[in-house]
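>>> One predicted model, sequence on top.
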Amino acid sequence: MQSNVVTCPNCGKRNRVPAVADGKPRCGNCHHWLPWIAEAGDHDYPEVVEKAGVPVLVDLWATWCGPCRMVSPALEQLATERAGQLKLVKIDVDRAPAISKRFSVQSVPTLLVVDHGEVVARQSGAAPVAALRSWLDNALAAHGTTKGGQ
């Protein structure tokens, strides 16, 4: 299973964070929550996204898409702000045609909020971080998902 190396926003230590885990990632040095950023595709979407113990922000993007590259840092910022509360999963639509078809992706970026396998919010197009934060907060609040980080 794949993993990413993430720098702890609290102490700066680099940590290996798996795409799939039973709990939520914590820094091995200071034990603060780490941003959980992973990639998924057609073959591992159910395990990486649907079985996550926290809400998942799914970024359906493409390498050739300028707005996708512009929104990516904003999504990573949100994942960092909500470390321990949210998982960000990036899916390249060109490498995951079944996922693209499943969610009827017509344009990229398309963002989904998925909680326990259920899509609770959807948005197409890039937006500034403040607008994305508001959209995400509203989606989580409407679905009754707390931001407590338990």
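Yep, it's here.
>>> switch to C-alpha atoms for all contacts and neighbour counts from now on
OK.
>>> Please enumerate the helices of this protein.
With DSSP state H as the criterion, the chain has helices at 45, 66-81, 97-102, 129-142.
>>> Give me the most central residue, this structure.
Geometric centre of the chain, nearest residue: residue 88, 1.3 Å, by CA atoms, centre = their mean.
>>> my read: it touches residue 57, true?
Yes. Between residue 88 and residue 57 a contact is recorded at 4.8 Å, counting by CA atoms under 8 Å.
>>> residues in contact with the residue nearest to the centre of the chain?
Residues in contact with residue 88 (CA atoms under 8 Å, 6 or more residues apart in numbering) are 36, 37, 38, 56, 57, 58, 59, 75, 76, 79.
>>> before we move on, what about residue 123?
Per CA under 8 Å, 6+ apart, neighbours of residue 123: 110, 111, 112.
>>> ok, and here's another one to check against it:
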Amino acid sequence: MNNDTTGLLQIACPHCHAINRVPGARLGQAPACGRCHRPLFTATPLALNSAAFEAHASRSQIPLLVDFWAGWCGPCRQMAPEFTKAAAQLEPRMRLGKVDTEAEPAIASRFGIRSIPTMVLIQGGHEIARQSGAMPASSIVQWASAQLRG
């Protein structure tokens, strides 16, 4: 991520997926999308299909933490509310998204997802870290934050 908080960052809108230029210093000031005028940060994970995934993983300049999950997976259902709690703590430093591996098998295959739930941290379109298994919100926040510091 661009650590210069005065520079412009490209941020994908969670609603219309348009790319917005936002001064880094304004990330915490509830910026709105220039196209749809809705908030750029919602403190909730996004459900990502292939088009939305590309906008947030490759074109946005903030890291994307993705939870790969499936509806039939008990640990995935257990972790879902924890991932939502983590989103409230991690935004706007990073965007959180969810990929249903049943609905989007191509994305899961692209990242070699073999077990779920698996979280993958993506920056600039590239995986920088991954963690498998259900975790509480505090551990998700701690793990994701440590990956950005390291």
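Arrived safely. Everything numeric here is computed off the predicted structure, so don't read it as measured data.
>>> what TM-score comes out when they're superposed?
Superposed pair, TM-score by TM-score structural alignment, normalised by the length of the first structure: 0.72. Supporting alignment: 125 aligned residues with a CA RMSD of 2.6 Å.
>>> re the thing from before, nearest to residue 117 of the first structure among the helices of the first structure would be which one?
Nearest to residue 117 of the first structure among the helices of the first structure is helix 45; the distance by CA to CA comes to 10.1 Å.
>>> so the closest one aligns onto which residues of the second structure?
Under TM-score structural alignment, the match for helix 45 of the first structure in the second structure covers residues 53.
>>> To what extent does the matching stretch diverge from the first structure after superposition?
Mean deviation of stretch 53 of the second structure from its aligned counterpart in the first structure after superposition (mean CA distance after the TM-score superposition for the first structure): 2.2 Å.
>>> correct me, but residue 50 of the second structure touches residue 107?
Yes. At 7.0 Å, residue 50 of the second structure counts as touching residue 107 under the criterion of CA under 8 Å.
>>> Look at these two and report which has more neighbours.
residue 107 (19 against 13; other CA atoms under 10 Å).
>>> ok now do residue 56 of the second structure, which residues does it touch?
11, 12, 17, 64, 95.
>>> Make sure I have this right: the first one is in a strand.
Yes. If the criterion is DSSP: H, G, I helix; E, B strand; the rest coil, then residue 11 of the second structure is within a strand.
>>> and the nearest residue to it once chain neighbours are set aside, how far is that from residue 101 of the second structure?
Once flanking residues are discounted, residue 11 of the second structure sits nearest to residue 60: 4.7 Å by CA to CA, 6 or more residues apart in numbering. Per CA to CA, to the nearest Å, residue 60 of the second structure is found 22 Å from residue 101 of the second structure.
>>> quick one: which of those two has more around it?
residue 60 (25 against 19).
>>> so the more buried one sits right up against residue 8, yeah?
No. Under the criterion of CA under 8 Å, residue 60 of the second structure is not in contact with residue 8, lying 11.4 Å apart.
>>> so residue 14 of the second structure sits right up against residue 47, yeah?
No. Look at residue 14 of the second structure against residue 47 with CA under 8 Å: they stay out of range, at 9.3 Å.
>>> counterpart of the residue nearest to the centre of the first structure in the second structure?
So, by TM-score structural alignment, residue 88 of the first structure is matched to residue 96.
>>> which residue ranges form the strands in the second structure?
8-12, 19-23, 46-47, 64-69, 95-100, 118-123, 126-132 (DSSP state E).
>>> Which positions within the longest one qualify as buried?
For strand 126-132 of the second structure, a neighbour-count test (16 or more other CA atoms under 10 Å) marks 130, 131 as buried.
>>> looking at the first structure, where would I find the counterpart of it?
Taken onto the first structure by TM-score structural alignment, strand 126-132 of the second structure occupies residues 118-124 there.
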